[in-house]
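Enquirer: Predicted structure and sequence below. I'll ask about it afterward.
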Amino acid sequence: MNLNATLIAQFVVFFILAMFTMKFVWPPLMKVLDERAEKISNGLAAADRGKAEMAAAEKRAQAELATARDEGQKRINDAEKRAHAIIEEAKKTASDEAARILAAAKADAEQQVTRAREELRGQVAVLAVSGAEHILKREVNAAAHADLLNQLKTEL
C-alpha cells in the first residue's frame, strides 16, 4: 500500500464528496435557512406592526374615552341648566299666580268694604230717621224726604 496513492484517492473522494455536497446538499440546506430567516424577519415585522397598531388603537380608545367624557359632562351641564330654567319658570309662574290671587283678593276685599259702607250708610240713615222721629215725636215720611235721606247717605 502506497501512502501517496491512498492520499490521492482520499483527496479524489473528498473532492467528489465536496462537489456532491455543493451541488445537491448545500442549496436545499441554504434554501431552508433562508426561508427560516425570512419567516423570522416577517414575524418580527408583524410584531412591530402589531405593536404600532395596538398603540394607535390605544390612542383612539383614549380619544374616544375623552370625547365620551366631554359629551357626558356637556349633557350633565345641559341637564343642570334645564333644571335651573324649569325651577326659575316654576318660580315665575308661582309668583304670577300669587300676584293674581292677591289682586283678586284685594278686589274682593274692596267690593266687600264698599258693600259694607253702603249697608252701613243705609243703617245710619235709618237710625238717623228713627232718632229724628224720637226727637220730633212724630213719624217722618220716608217717601217725602227721599232726597234728603239720599243726601244724608252720601254725606256719611
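Expert: Arrived safely. Residues are numbered from 1 along each chain as shown.
Enquirer: From here on, just use CA atoms for contacts and neighbour counts.
Expert: Will do.
Enquirer: by contact count, what packs against the helix or strand that contains Gln73?
Expert: Under the criterion DSSP states H and E, the helix or strand holding Gln73 is helix 26-136. On a contact count with 3 or more Cα pairs under 8 Å, 6 or more residues apart in numbering; DSSP states H and E, helix 26-136 meets helix 146-155.
Enquirer: hold the first one in mind and look at this next one:
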Amino acid sequence: MDKLLNDFSPGLFVVQTILLLLLIFLMVKFAWKPILNSLNEREEGIQGALDAAENAKKEMENLQADNQKLLQEARLERETMLKEARELKTKMIADAEEEAQAQAGKIIAQAQEAIESEKKAAMAELKSHVAGLSLDIAEKVVRGELSNKDKQIQLVESMLGEATLN
C-alpha cells in the first residue's frame, strides 16, 4: 500500500477521473437508453407473454366449461331422445296389442256368427229330417192303424174324446 501511495500522481488521478466521468457521460448519453429500452422491451415482452399465457389459461378454462356444458346438454338430449324412443316403443306396442285385440274380437265375432248360422242351419236340417222321419213313422203307424176297421173306429173315438170343444 505504501508503494501505491508513493506512486500516486495527482495529475494522473484528475485525468483518469475526467476520463471516467466522460466515459460515464458517453455511456449514459449513447448506451444507457438503448440498454434500458431493450430491458423495458424485454420486460414488456415477458409481461405480454405472461398476460397471453394467463388469457390462454382463462380461455382454456372457458372452453373447458363450454365443453362441459355442451357435453351435459348432449347427455340431456340423448336421455330425452332415449326416453322419447322408449315411450314411442311402448305406444307402438300398446297400439299393436290394441289392434290385435280388435282383430281378434272381430275374428271371434265372425266365428260366433258363423257358428250360430251353422247351428241354425243344422237345427233346420235336423228339424226337417226329424219332420220327415216323423211323417214316415206317422204314415206307417196310420197305415197300420187304418188297415183294420176296428182300429179306425177306436182311433176316431179316442181323438174325439181328447178334443175338447171350446
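Expert: Okay, I see it. What you see is a predicted model; the values in this text were computed from it and never measured.
Enquirer: Do you know the score for how well these two fit?
Expert: TM-score for the superposed chains, counting by TM-score structural alignment, normalised by the length of the first structure: 0.85, backed by 138 aligned residues with a Cα RMSD of 1.3 Å.
Enquirer: mean shift between the helix holding Gln73 of the first structure and the second structure?
Expert: Taking mean Cα distance after the TM-score superposition for the first structure, the mean distance separating helix 26-136 of the first structure from the aligned residues in the second structure is 0.6 Å.
Enquirer: Can you give me the stretch of the second structure that that helix aligns onto?
Expert: Residues 32-142 of the second structure are matched to helix 26-136 of the first structure when aligned by TM-score structural alignment.
Enquirer: what's the distance between that stretch and the middle of its chain?
Expert: In terms of Cα atoms, centre = their mean, to the nearest Å, the centre of stretch 32-142 of the second structure is found 6 Å from the chain centre.
Enquirer: buried residues in stretch 130-139 of the first structure?
Expert: Buried residues in stretch 130-139 of the first structure, counting neighbours by 16 or more other Cα atoms under 10 Å, are found at Ser130.
Enquirer: what distance separates it from the centre of its chain?
Expert: For stretch 130-139 of the first structure - counting by Cα atoms, centre = their mean - the centre lies 84 Å from the chain centre.
Enquirer: for the residue nearest to the spatial centre of the first structure, what are its contacts?
Expert: Centroid-nearest residue in the first structure, with Cα atoms, centre = their mean: Arg75, separated by 2.5 Å. Contact analysis of Arg75 of the first structure by Cα atoms under 8 Å, 6 or more residues apart in numbering lists nothing.
Enquirer: redo that, cut-off 10 Å
Expert: Taking Cα atoms under 10 Å, 6 or more residues apart in numbering, we find Arg75 of the first structure in contact with 69, 81.
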